[in-house]
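# quick one, fold the following:
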Amino acid sequence: FSDTLGRGLALLEQEIHAVRKSGQTTLAGDAAFRLYDTYGFPLDLTEDFLSSEGLTLDRAGFDHAMEEQRTRAREGQKGTVYISAGLTDLRSRFAGDRIVEWESEVLAVLVNGEPRANAVRAGEEVEIVTAETPFYGESGGQVGDTGRIETSRGDVVEVLDTVKPQPFLVVHRGRVQQGAIQAGDRVRLVINAERREAIRLNHSATHVLHSALRELLGPHVRQAGSLVTPDRLRFDFTHTSPVKDDVLERIEDVVNAHIRENAEVTSQEMSMNDALKSGALAFFGEKYGERVRVLKMGGFSTELCGGTHVARTGDIGLFKLKAEAGVASGVRRVEATTGDGALGWVRQHEKTLKEVGAILKGTDEDAVEKLEKLLAERRDLEKQLAQLQNKLAGSQSDELMSRVRNVNGVNVVASRVEGVEDKALREMADKLRDKLQPAVVVLGAVQGDRALLLVGVSKEITKTHHAGNIIKQIAPIVGGGGGGRPDFAQAGGKDVARLDEALQKVYELVEKSS
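Purely as a prediction, here's the structure:
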């Protein structure tokens, strides 16, 4: 317990220092949970120490972290299949992140989670455990390697994914492409080096990004999750508000400046206590043993990490932020890409901008100016069109007044209107209804390949002539449906040829309801 207390206190002091430096008075719940979950440091002790320092604990954040851990634990149960398969005594040693090929012995072959004593042949899906492997098993947010496993006989297994279901176990998942594979075979393991390199760049970039976020947003920033693939990186971090565009630009600038420094990236194994004393950052959600790997980049980043990384930050080449958004209360997410992926992203956007410029009969440099001018012209034309439609609606309103029929004391107009948009059509119906009280006004129009029907009814007669009921009876004629209030309703349909038939039906309905 004294060892637990010592490790926990060292990390808690580090957290308290970060809280004070940021000017806050509350310790993040995920930090307290990491103390509890990773180091077995009691929550009540954390609260007592915080209280003695005049600080408080984000208990809601702690509870949220606890629930996330339970979810991960449920996912982790997937690894028990390898234990139940009798693989508890097996050990797979990772050959190292600079190794792309390695020779080793097959310790176990599984099909559908069950050990296979005899050979697994071409076409079968298989899981393979070897004594040593250059393949990195998915962990710490970094996806697993792909590649192939082959024998001197010419047997080939395509490795589609690599997982690490237990700290001591690396499992290669794939399909036998050629020949057969079985336990005891000597094999050559070859990773997809180009894919590994892309992953390496993105993973190292997450460390540089984390440093930049803490530098520009404050020491309260902590990693809350990550995903590292060949194409992109995703980094979740603790922060309470959206990051403004100008700050995102500065973050991107700082990351690229560190890349241009071409700082050396080194790693060293040491005890957990020594790692924490060195100032290394440990992450929520990660399980650490007594010995940990400390990754250092120049003088700006020191973190615990077991993933694959570049030799120097300059190898990353280019870093490009793509998006920033919130994913949970107090947690933000950025997505980015590096190297050839970043260059491809920039080129694609340049291509799009040039295409926009060409469409606007200009260049990519004046595309924004031309687009703004075009939109201004469009707004002017829309105003002119609205004015013309109002005039047209006015002239048609006068004509419709002459078509009014008195049906049992109700003034009824049911007619087609040409060249008028929705808004103007509704205004026309409202004006006619108000002028002709008590009135039932039904206007129809063809817009594109659809028929539009609007019904307006004077409020004093809605008990006997409900606009919604009228529309429900005439809309099916044009192959549509609709509804609305007692005094106003509308509908659309696809059978424009029967629009006049629907309008004529109105007079019959009013007569029956009167």
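# rest of the way, CA atoms for contacts and neighbours
OK.
# what is the neighbour count of Ser2?
Counted by other Cα atoms under 10 Å, the residues lying close to Ser2 total 7.
# same check, this time on Gly341
So Gly341, with other Cα under 10 Å, has 20 neighbours.
# what do you get for Arg379?
Arg379 has 12 neighbours, counted by other Cα under 10 Å.
# host element of it?
For Arg379, the host element (DSSP states H and E) is helix 367-401.
# and for comparison, fold this next one:
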Amino acid sequence: METAEIVRRFLTYFENNGHTVVPSASLVAEDPTLLLVNAGMVPFKPYFTGQRTAPYDRAVSVQKCVRTIDIDEVGKTSRHASFFQMLGNFSFGDYFKERAIPFAWDLMTRPRDEGGFGLPVDRLWVTVYLDDDEAETIWRERAGVPAERIQRMGMEENYWSMGVPGPCGPCSEIFWDRGPEFGAEGGPLADEDRYVELWNLVFMQYERGPGETKTDYEILGELPKKNIDTGLGLERLAAILQGVDNIYETDTLGRVLHRAAELTGIRYGDAERSDVSLRVVADHMRTATMLVSDGVRPGNEKRGYVLRRILRRSVRNLRLLAGATEDQTYLHELTATTIDALGDIYPELRDNADEIHNVIDTEEKNFAETLRSGTALFTRAAEKTKTAGSTVFSGADAFQLHDTFGFPIDLTLEMASEEGLSVDEGTFQELMREQREAAKRDAKAKKFGGADIGVYTRLLEGAGATDFLGYTDHESESRVLGLIVDGEPVAAARAGDKVEVVLDRTPFYAESGGQLADKGTLTSEGRGVVDVDDVQKPVSGLFVHRGTVRAGELALDDTVHAGIDSDRRSSVSRSHSATHLIHSALRNALGPSTGQAGSENQPGRLRFDFTTNEPVGTSRLAEVEEEVNTVLSGDIQVHDFVTSLDEALSMGALAMFGEKYGDRVRVVEMSDYSRELCGGTHVGATGQLGVVKLLGESSIGSGVRRVEAAVGLDAFRRLSTESMLVSQLSEQLKAPREELPQRIDALVTRVRDAEKEVERLRAAQVLQAAGELAGNARRCGAALLVTHQAPEGTTGDDLRRLALDVRGRLGEDQPVVVAVTAVPKDRPVVVAAVNEAGQRLGLKAGDLVGEAARTLGGGGGGKPDVAQGGGTDASAVDSALRAVERRVSETG
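You can find the predicted model right below:
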């Protein structure tokens, strides 16, 4: 069943069941928080959140989606793809589980001649959320799914939310059993490779509160209207209905892949390295074509960078495949193939074909120059690295490639890997940071927030420095000294204006020292309200409040009530105090050379960067965490005072990296445990932090590492979630908590050892037949011929080894042809091997495989000495071998 037909059936089925067919939205998301549309429900998000009223109660769509998080994995597996399509049916307060579940099951299992997909029910499994008894009952009683093929999964797998406060609810998923050759029996809980998720049904019935992770939020109650959101992966379903192993062999992606193979003279399936490149090209050309059609243009930022990156990866992989010269081009042909493959589903591709070709052709031409110059530099640098006996490509050279020739780091990483080299990413990132900081300094010297820096300087000169009250006060009565709109001073700002406000005094903390700025409101009685979402100091001493006039107007010399969000400030202050404690604990653990290299303190969470030459290690990190929480339990008072810089340093106060201090400095101390120069806000005593949970530690550059932590309620939620997960593992493995690491390690080791042993035994069993096969070689025409059908499940690699082994045993004295077949994964494979004498006779392995593969309903080929092919008709294996025999018998 072709992909276009799958789409037609899906839309027709739900249209016949009262759903409005909604065309796919553009990949350029309306949601400003999203770079690109990455899920089928994104266009309907305003209806689910209540921001808008849906114009229909039921909808059905086929939505274009792009996800860039896995872009580096594309091609390495047959599953990852950057562009995909989601079939989905949606209900906005209309039907719920009682209809959604039967709809899905009916469409999946209804016979094809009745408009369904006709999937056999004994190959389908279902999962529900842990306590969703209602869904399980509907699956059993309304859909007729046997209880033994319904499994329960936890919050990570079967509970959905948008990642922010709003709708949430349990999920139910339909899985396809690929068969015993793909893994263990036992359903999705047993083997995720064998059982592939097809359709996810989301039951939005609750409202969630805030939380940092997928599982650490509170359920606030039921929604007034329950909604349905489903997502069925079109590519995965197409692979099943078309009887192929993976999405790259389906009718749409497969056409692009095989066209790329034709253009480069490479046969898909001959070698893993070239197969990876062909998959990269097929996926990326599809993604690029769809992005350009939706208005995205190549650039160096955001969506434009995504498009540029995937086009350049395509060009590079095509040139690697073909050994191309810099004048050769391929993308025009591949774009045309992509448009043709997807045009039935998205007619706008044909309408926009000229523009799509123009954009992609131009980018390929421009990248040719980058490759020409950059590749030469890379080659010289790689040779220098190898000559020096090193395996690490210089970070400075990687930076020069990026800065001078526009080489993205991922391209340098790929090229280095092909040469057997790694890249000093730490130094590269350090140089990139230095460049960004220089750019920031330059931008700050010229402009700030859209206004010339002189605007702020003149305000400071005329009004004086802002009096900061925030250490003691969360609100104040202040006078408006300056208003800036669109970079220009104004006398008044009105409702809807984005405005910058300068006050004579303020309780708002301006972002600095790693601490985020306060948020809050400025209220002018009887005149206007400004929502403040950021505070900065473009010039020293001047606090600039950035926000939007919510109502009324604000004018110069107005008196305003300035009030911060006190709960947010308290949460940020807890994070900042925790940062000081972690700094001291790390110095105690790693030595006094450990220094702060950056930080960010936000509500409930923090990150702390520090200098060290080696990883901290799990056990030492645990010691640091325990030390910090011991200090918390002591409820040490936090004091701050102002003194001279010399006096502070003589007391042992730590000064932060790169900071410039005046003669008078502020010191924050927690007894003798921590004493630092700091301008931030803090708690009154360490006990107010509650608990600090270190979330992990990693390298972010040469000699610089980072720890991240949750503080207070966020830390408690994290610990609660981890405790629940450990309890679940303990119950499933029937082992005490303290024995879980050893038990899991033993299980993993046993599985790996078993897999290796099975592979060894299977390969040995196949090769054992080599001697007997060579002894049974028979005369066919002018050559010795061996044909053999290997046991079911024999892989293509094992077949190749068997053919070469038999050929080697028969020597070079006379022409020899070996043809062997097997049926791995329900699809027949044939391998042919011909010795040099046979090749001189005119027998070519590629020709013989092509003859056999056509009999199998497929194709294949390769070099004259050995070749491989396959097809779809496993019943024709004997006929394929006879076809080889006929061809050999015709030789003189």
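# quick one on the thing from earlier: what is the subsequent helix or strand relative to the helix holding Arg379 of structure 1?
Heading C-terminal from helix 367-401 of structure 1, the first helix or strand you meet, by DSSP H and E, is strand 405-407.
# what about the following helix or strand past that following strand, how far off from structure 2?
Later in the chain than strand 405-407 of structure 1, the nearest helix or strand by DSSP H and E is strand 410-416. Its matched residues in structure 2 lie on average 5.9 Å from strand 410-416 of structure 1 after superposition (mean Cα distance after the TM-score superposition for structure 1).
# same question for stretch 199-206 of structure 1.
Stretch 199-206 of structure 1: mean distance to aligned residues in structure 2 after superposition is 1.2 Å, counting by mean Cα distance after the TM-score superposition for structure 1.
# part of a helix, is Gln437 of structure 1?
No - assignment of Gln437 of structure 1 by DSSP: H, G, I helix; E, B strand; the rest coil gives coil, placing it outside any helix.
# so how far is Leu443 of structure 1 from it?
16 Å (Cα to Cα, to the nearest Å).
# the more surrounded of these two?
Leu443 (21 against 17).
# need the contact list for that one.
Contact analysis of Leu443 of structure 1 by Cα atoms under 8 Å, 6 or more residues apart in numbering lists 413-417, 425, 429, 453-455, 503.
# kindly report the same for Gly140 of structure 1.
Residues near Gly140 of structure 1 by Cα under 8 Å, 6+ apart: 226, 286, 305-307.
# again, but for Val187 of structure 1
Per Cα under 8 Å, 6+ apart, neighbours of Val187 of structure 1: 103-106, 149-152.
# ok, the residues you listed vs Gly298 of structure 1, which is closest?
For those, the minimum distance to Gly298 of structure 1 (Cα to Cα) is 33.7 Å, reached by Glu103.
# counterpart of that closest one over in structure 2?
Counting by TM-score structural alignment, Glu103 of structure 1 lines up with Glu477 in structure 2.
# in the superposed pair, what's the mean gap between the host helix or strand of that match and structure 1?
For Glu477 of structure 2, the host element (DSSP H and E) is strand 475-485. Aligned to structure 1 and superposed, strand 475-485 of structure 2 gives a mean residue distance of 2.5 Å (mean Cα distance after the TM-score superposition for structure 1).
# matching residues in structure 1 for the very next helix or strand once past that strand?
The C-terminal neighbour of strand 475-485 of structure 2 among helices and strands, as given by DSSP H and E, is strand 488-489. Per the alignment by TM-score structural alignment, strand 488-489 of structure 2 matches residues 114-115 in structure 1.
# tell me the secondary structure at the counterpart of Leu189 of structure 1 in structure 2.
The equivalent of Leu189 of structure 1 in structure 2 is Ala562 (alignment by TM-score structural alignment). Put simply, Ala562 of structure 2 is strand when judged by three-state DSSP.
# give me the neighbour count for Ala562 of structure 2.
Ala562 of structure 2 is flanked by 23 other residues according to other Cα under 10 Å.
# you'd agree it is up against Leu522?
Yes - taking contacts as Cα atoms under 8 Å, Ala562 of structure 2 lies within contact range of Leu522: 4.6 Å.
# how about Gly330 of structure 1, what does it touch?
So Gly330 of structure 1 contacts 238-241 (Cα under 8 Å, 6+ apart).
# can you flag the buried ones in those residues?
Buried members of the contacts of Gly330 of structure 1, counted by 16 or more other Cα atoms under 10 Å: 238-239.
# residues contacting Ala336 of structure 2?
When contacts are counted by Cα under 8 Å, 6+ apart, Ala336 of structure 2 touches 353, 357.
# and it, helix, strand or coil?
Following three-state DSSP, the label given to Ala336 of structure 2 is helix.
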